[in-house]
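Asker: A structural model of the following input is requested.
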Amino acid sequence: MPAKPFASSADLAEKRQTLEILADGVYALTAEGDPNIGAVEGEDFLVCFEALATPTAAREWLAVLREHTDKPVRYLVLSHYHAVRVLGASAFGADVIIAHDKTRELVAERGRQDWESEFARMPRLAKDAGSVPGLTWPTLTFSDRATIHLGGDRGTLELRHLGRGHTEGDLVAWLPRERILFAGDLVEAEAALYTGDAFHREWAGPTLDGVAALGAQTLVGGRGAVTRGRAAVDAAIEQTRHFLRVMLHEVGAVHGRGGTLKEAFEAAHAALAGQYGHWPIFEHCLPFDVSRLWDELSGVERPVIWTAERDRAVWDQLQD
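Answerer: Presented below is the predicted three-dimensional model:
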């Protein structure tokens, strides 16, 4: 049997983008399982959520947004540090780039390695990779929550850190009046979870509990379609939790009996593939997911830095 192509290196087909207007001045762009991105209008400014992988890709998003509003970007909010979410930041010309305290620390600690890793794993997303001027550095960070007053009668946008999950520094953007939540990669709507830098038990427990407690009526996850309605939002959150719990159960069982990482990967794949295997990037993510969870179960508190070389070594070990 031929070897599986590395990560998403063979996924080169363009995805159809869909702009959705979720409420007056609230926008989301989805793209068939590619990273989602959004924007919220203030009275005389914009708040953009996520930045895509390159300035060239970001400018394409901004051209779509400019068909609806010409307000300047005052704030660019980054949900976490991963390269495909942040390296397009220079295209926005934002006055302020906001992230969690830990996100800034992670950019300093492993931003360069993550850049090289993610662009090798997902070359299609790295559109015009040479347009990236360098690492993206937040200019304003916080530890718990921050509030952006949108002006006029537009209410507020609340930025919250609900706990460790997809990374150490995930944050969500919450519009309490409209009950719209931009959840970043803490929730995926029918797209596979990437957990290579995760804290699985906290994510599956108190962090997702915090997401659910907001009571969103509309949720924009990190990938996948916009989820509408309380029941559908709850289902997306619980689907994310179920994926994590299956991984914890299967990998934990192999780890507990003294098995191997390869056995843990095979057990997790067998348990998840029937329900989730058709989702975008499932095959890409799972080797890295299992490797991180194995480390976590072995007492490795913080994720080991992913480099392009380590990516290949883990892939080859688990996919042969």
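Asker: can we go C-alpha only for contacts and neighbour counts from here?
Answerer: OK.
Asker: stretch 86-96: end-to-end distance?
Answerer: Across stretch 86-96, the terminal residues are separated by 14 Å (Cα to Cα, to the nearest Å).
Asker: my guess is A23 contacts E178, does it?
Answerer: Yes: the criterion here is Cα atoms under 8 Å, and A23 meets it with E178 at 7.4 Å.
Asker: could you give the number of residues near R179?
Answerer: If you count neighbours by other Cα atoms under 10 Å, R179 ends up with 13.
Asker: just L12 next, same as before
Answerer: L12 - counted by other Cα under 10 Å - has 11 other residues nearby.
Asker: where does the residue nearest to it when sequence neighbours are not counted land in three-state SS?
Answerer: Spatial nearest neighbour of L12, excluding adjacent residues (Cα to Cα, 6 or more residues apart in numbering): R124 at 5.5 Å. When classified by DSSP: H, G, I helix; E, B strand; the rest coil, R124 comes out as helix.
Asker: quick one more, to check against the first:
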Amino acid sequence: MSRGFASQGDLAEKRETFTELAPGVYALTAEGDPNSGVVVGDDSALVIDARATPRMAGDLVARVREVTDKPIRHVLLTHYHAVRVLGVAGYPDRVNVIASDATRGMIVERGQQDMESEIQRFPRLFRGKEEIPGLTWPTLTFHGEMTLWLGSREVRILHAGRGHTRGDTIAWLPQERVLFSGDLVEYGATPYCGDAHFQDWPATLDRLEALDAAALVPGRGEALTTPEQIREGLAGTRSFLRDLFGIAREGVVAGHDLKAVYDRAMAEMRPKYGHWVIFEHCMPFDVSRAYDEAKGIDNPRIWTAERDMEMWRALEG
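Answerer: A predicted model of the protein is given here:
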């Protein structure tokens, strides 16, 4: 292998920003690293995406303590990826861990393999990984939709549809019109599509757009607080998916192998998207999944640490 994963050399710490989007509603963003959200209710708080390790969750708890002393009673997982969920043990209060039933199913099916794979790929995002006690398991699952009441504050939690994974969940505050999209929407960041459903994802984005949010917190990138930014975030994500899956589908129809499809995708997409963060890291995984789906493989194949290395050698070695 000529080089390690692109992300293994990404060691520079990112500057975090903790922004209030509406009274008691906050976004933690970090220059393209995974985002989290905080919603403060009458007597408790909700965290949206737990972060990757208990130590990193502790940093978010410290941010929360700057704005409220109310206990954090709920943690929502937007999907199953390790970088979003393994920090649950870092919350000092007893929490309800909320996830869609599809997300729990993915943890059962592939959670351990995903944890080992992600830690290998992107070590900087797992600061204090030795403190992770094991997989994070939801304590409360739902099918389709549920409503969480934080006193008088309403948080609608919806399994929005397949896209980034088959279990993607959003948090929607209808009174404040603030939307936390998880990795269904990215802004200035390359969508990770290793577990994606390319053909379903655009319709899921349509459902998000129909909410007509005043502010949208993407999975990565700054919080979007104007109609123009929100349209740009949705359109950019759609465009990336359309362009990549189109290349993969044409390659499969023509009988090209994965390496040929990857080389074409990198050549055609780098000029348009190469400035987005984690482009070099995501593309081998993204093209691999797009190629599989174009060949008719509906359920994404499980990524393991061994499969990661095999794929990287084949495409970048």
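Asker: and the TM-score between these chains?
Answerer: Here the superposed chains carry a TM-score of 0.97, computed using TM-score structural alignment, normalised by the length of structure 2; 316 aligned residues with a Cα RMSD of 1.1 Å.
Asker: circling back to that earlier point, what's the burial count for the residue nearest to L12 of structure 1?
Answerer: 19.
Asker: from G210 of structure 1, how far off is it?
Answerer: 34 Å.
Asker: returning to what we had before: separation between the residue nearest to L12 of structure 1 and G169 of structure 1?
Answerer: 26 Å.
Asker: got it, and D24 of structure 1?
Answerer: Distance of D24 of structure 1 to G169 of structure 1, computed by Cα to Cα: 29 Å.
Asker: now swap in P2 of structure 1 and tell me
Answerer: From P2 of structure 1 over to G169 of structure 1 the distance is 38 Å, taken as Cα to Cα.
Asker: quick one, strands of structure 1?
Answerer: 18-23, 26-31, 34-41, 46-49, 73-77, 96-100, 140-142, 145-149, 156-160, 172-175, 180-184, 218-221, 227-228 (DSSP state E).
Asker: D320 of structure 1: which of these is closest?
Answerer: strand 34-41 (26.9 Å; Cα to Cα).
Asker: packing partners of the closest one?
Answerer: strand 26-31, strand 46-49 (3 or more Cα pairs under 8 Å, 6 or more residues apart in numbering; DSSP states H and E).
Asker: ends of stretch 131-143 of structure 2, what's the gap?
Answerer: End-to-end distance of stretch 131-143 of structure 2 (Cα to Cα): 31 Å.
Asker: so how many other residues sit close to S44 of structure 2?
Answerer: 16.
Asker: tell me the contacts of it?
Answerer: By Cα atoms under 8 Å, 6 or more residues apart in numbering, the contact list for S44 of structure 2 reads 70-73, 150.
Asker: which of A23 and E178 of structure 1 has more residues huddled nearby?
Answerer: Neighbour count, other Cα under 10 Å: between A23 of structure 1 and E178, E178 has more, with 17 against 11.
Asker: and the more buried one, what does it touch?
Answerer: So E178 of structure 1 contacts A23 (Cα under 8 Å, 6+ apart).
Asker: with the one 4 residues further on instead?
Answerer: Residues counted as contacts of F182 of structure 1 (Cα under 8 Å, 6+ apart) are 38, 49, 172-174, 219-221.
Asker: could you rerun that using 7 Å?
Answerer: 172-174, 219-221 (Cα atoms under 7 Å, 6 or more residues apart in numbering).
Asker: the counterpart of it in structure 2 and A260 of structure 2, how far apart?
Answerer: Structural alignment (TM-score structural alignment) places F182 of structure 1 against F180 in structure 2. Per Cα to Cα, F180 of structure 2 is found 37 Å from A260 of structure 2.
Asker: pull out the buried positions in stretch 168-182 of structure 2.
Answerer: Neighbour counts using 16 or more other Cα atoms under 10 Å place 168-174, 176, 178-182 of stretch 168-182 of structure 2 among the buried residues.
Asker: same question, stretch 188-204 of structure 1
Answerer: By neighbour count on 16+ other Cα under 10 Å, the buried set for stretch 188-204 of structure 1 is 188-201, 203-204.
Asker: quick one: contacts of it?
Answerer: In contact with stretch 188-204 of structure 1 (Cα under 7 Å, 6+ apart) are residues 33, 164-167, 221-225, 236, 240-241, 244-245, 276, 279-282, 285, 288-289, 292, 303.
Asker: those residues in helices, which ones?
Answerer: 236, 240-241, 244-245, 276, 282, 285, 288-289, 292 (DSSP state H).
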